[in-house]
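A.B. asks: just coords:
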């Protein structure tokens, strides 16, 4: 893949930090379980450190994970081994999946769809998904809802927490949206302290693509997908203009 996705990895360099901030959340599982079956062959795209792949396998689902980040996959394999669950994990580009078989369901959560930054990469992703999905199979994914009242002005905010090493962390975040390319540019300056003493600083950035509802509907239809259900969040609420997310249940 030739767009910026392959260099958009700064946020994921510390897999232990990623797990500390994200591992506890399994909010997607109830809705996923409404749509998938235990006899299905499942493929999780952008599976990361196995946050959902592993608990689904523990419940008896036949699930495979794929990601483009070697460090995240290494962490996923370590966690699966500790849980004593056998999960095939593969290092692959989601826009160029290469499996000999098709799957009854592909899913991609955590707003990973926003990592596909160009029209070309979105098209390549959906073509790859369609190729590896059985007829009548499901593609389930989420993305943040572009709420213009929030995106139209720069957002600066501070978060503070203690990390897995016992360091006190203070993060300054700056987010700016460029409507011309529909990209949110997120920059974080992170300072570390121990017992009140400053240790060092780090910085990282990430780009996230926003896709509008009608744009998404046309995009999915052009790749042979029918939207069966949309949710506004993983609690199952209806989509609205102010809903934080758009969750799509699509059938090929």
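C.D. replies: Perfect, I can see it now. Because the structure is predicted, anything quoted here is derived from the model rather than measured.

A.B. asks: rest of the way, CA atoms for contacts and neighbours
C.D. replies: Fine.

A.B. asks: and the strands in the protein?
C.D. replies: For the chain, strands defined by DSSP state E occupy the ranges 41-45, 62-67, 89-91, 103-108, 133-144, 155-162, 168-178, 183-194, 197-209, 226-231, 245-251.

A.B. asks: so what's the spatially closest residue to residue 48 that is not a sequence neighbour up against?
C.D. replies: Using CA to CA, 6 or more residues apart in numbering and skipping the chain neighbours, the partner closest in space to residue 48 is residue 72 (5.1 Å). For residue 72, the contacting residues are 12, 15, 48-49, by CA atoms under 8 Å, 6 or more residues apart in numbering.

A.B. asks: closest to residue 115 out of the strands of the chain?
C.D. replies: Nearest of those to residue 115, taken as CA to CA: strand 197-209 at 5.6 Å.

A.B. asks: which parts of that closest one are buried?
C.D. replies: Using 16 or more other CA atoms under 10 Å as the test for burial, strand 197-209 gives 204-209.

A.B. asks: which residues are contacting it?
C.D. replies: In this structure, residues lying in contact with strand 197-209 by CA under 8 Å, 6+ apart are 8-11, 114-118, 182-193.

A.B. asks: strand 133-144 and that strand, what's the angle between them?
C.D. replies: Orientation check (axes from the mean of the first three to the mean of the last three CA atoms, to 10 degrees): strand 197-209 against strand 133-144 gives 130 degrees.

A.B. asks: got another one to weigh against that:
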């Protein structure tokens, strides 16, 4: 997906998202299982918010995203803050020529935007090829519970002076998938009038066991599976599942 016009209002809508939770997750699990290096490849980096927070925490970060609009916003933010953030416009399922890293991340349920099982498998293989031996792969996905119970046939609204939206979710084409129809009304600074922006976002998730099988097939050892930014195994009503994996030195 490209995010198109959505890229320019994304940060405003995501102000309350717990980015620090992902940064803390990387720090604790990277130290627990990593090789001691600090080179991070932040896949699906979006507008760069997590990448920039990681740089401020002392990591050497490279960002990748499929959306050129998102990368443009990320580049502008990095320039304003005076930090170096290399950015590449690539598909996570077909990364090429980016070197090797100590940690690779796919946060903010970005993996759920991949449409097919083959896309997920190819992404895991692509990540494996860009990790140092004993490197750590960290990612999160929506749980079956969140996809099937919370999102399904739900509506969410926000009324704000700058941006308002209507967000409606419907059952998708595949099992455990959902389609989000988003209609935004964005205030134009020059005129004070509101511009209407429409987006269709599709997400799909899988049982934990399927992810584990694909990770093993790609050459990873799954070290931990946790939920909702906390230690401890997922429960039936967990909403966000976190995976901590290490590149198998024997693969």
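C.D. replies: Nice, I can see it. Just so it is clear, the structure is predicted and the values come from calculations on it, not from any experiment.

A.B. asks: now the contacts of residue 72 of the first structure as TSV including distance to residue 244 of the first structure and neighbour count?
C.D. replies: Shown next, in TSV, are those (distance: CA to CA, whole Å; neighbours: other CA atoms under 10 Å):
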residue	distance to residue 244 of the first structure	neighbour count
12	23	17
15	26	18
48	22	27
49	24	28
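
A.B. asks: just name the closest of those residues to residue 168 of the first structure, please.
C.D. replies: Looking across these and measuring by CA to CA, the closest to residue 168 of the first structure is residue 15, at 17.7 Å.

A.B. asks: rewinding a little: please pick the buried ones from the contacts of strand 197-209 of the first structure.
C.D. replies: 8-9, 114-118, 182-188, 190-193.

A.B. asks: ok so, going back, just the contacts of residue 72 of the first structure now: which is nearest residue 133 of the first structure?
C.D. replies: Within the contacts of residue 72 of the first structure, proximity to residue 133 of the first structure (CA to CA) peaks at residue 48, which comes in at 20.7 Å.

A.B. asks: distance check, the aligned residue in the second structure for the closest one against residue 238 of the second structure.
C.D. replies: Aligned counterpart of residue 48 of the first structure in the second structure: residue 46 (TM-score structural alignment). According to CA to CA, to the nearest Å, residue 46 of the second structure and residue 238 of the second structure sit 25 Å apart.

A.B. asks: please report the distance of the residue nearest to residue 48 of the first structure from residue 235 of the first structure.
C.D. replies: Applying CA to CA to residue 72 of the first structure and residue 235 of the first structure gives a distance of 27 Å.

A.B. asks: please apply the same query to residue 38 of the first structure.
C.D. replies: Noted for residue 38 of the first structure: a distance of 22 Å to residue 235 of the first structure, by CA to CA.

A.B. asks: contacts only, for residue 95 of the first structure.
C.D. replies: 1, 121, 124-129.

A.B. asks: how about residue 13 of the first structure?
C.D. replies: Residue 13 of the first structure makes contact with residue 71, according to CA under 8 Å, 6+ apart.

A.B. asks: tell me how far the counterpart of it in the second structure lies from residue 113 of the second structure.
C.D. replies: Using TM-score structural alignment as the criterion, residue 13 of the first structure maps onto residue 5 of the second structure. The gap separating residue 5 of the second structure from residue 113 of the second structure is 17 Å, by CA to CA.

A.B. asks: residue 223 of the second structure now?
C.D. replies: Taking CA to CA, one finds residue 223 of the second structure at 24 Å from residue 113 of the second structure.

A.B. asks: same check, this time on residue 177 of the second structure
C.D. replies: In terms of CA to CA, residue 177 of the second structure sits 10 Å off from residue 113 of the second structure.

A.B. asks: now residue 151 of the second structure
C.D. replies: When residue 151 of the second structure is compared with residue 113 of the second structure (using CA to CA), they lie 14 Å apart.

A.B. asks: ok, residue 48 of the second structure next?
C.D. replies: Distance of residue 48 of the second structure to residue 113 of the second structure, computed by CA to CA: 18 Å.

A.B. asks: so residue 131 of the second structure touches residue 245, yeah?
C.D. replies: No - Residue 131 of the second structure lies out of contact with residue 245 (CA atoms under 8 Å); the separation is 11.1 Å.

A.B. asks: identify the contacts common to the two.
C.D. replies: residue 137.

A.B. asks: re the thing from before, ok, now which ones touch the match of residue 48 of the first structure?
C.D. replies: Counting by CA under 8 Å, 6+ apart, residue 46 of the second structure touches 7, 64-65, 67, 70-71, 74.

A.B. asks: which one of the residues you listed sits closest to residue 16 of the second structure?
C.D. replies: residue 7 (16.6 Å).

A.B. asks: good, we can wrap up now.
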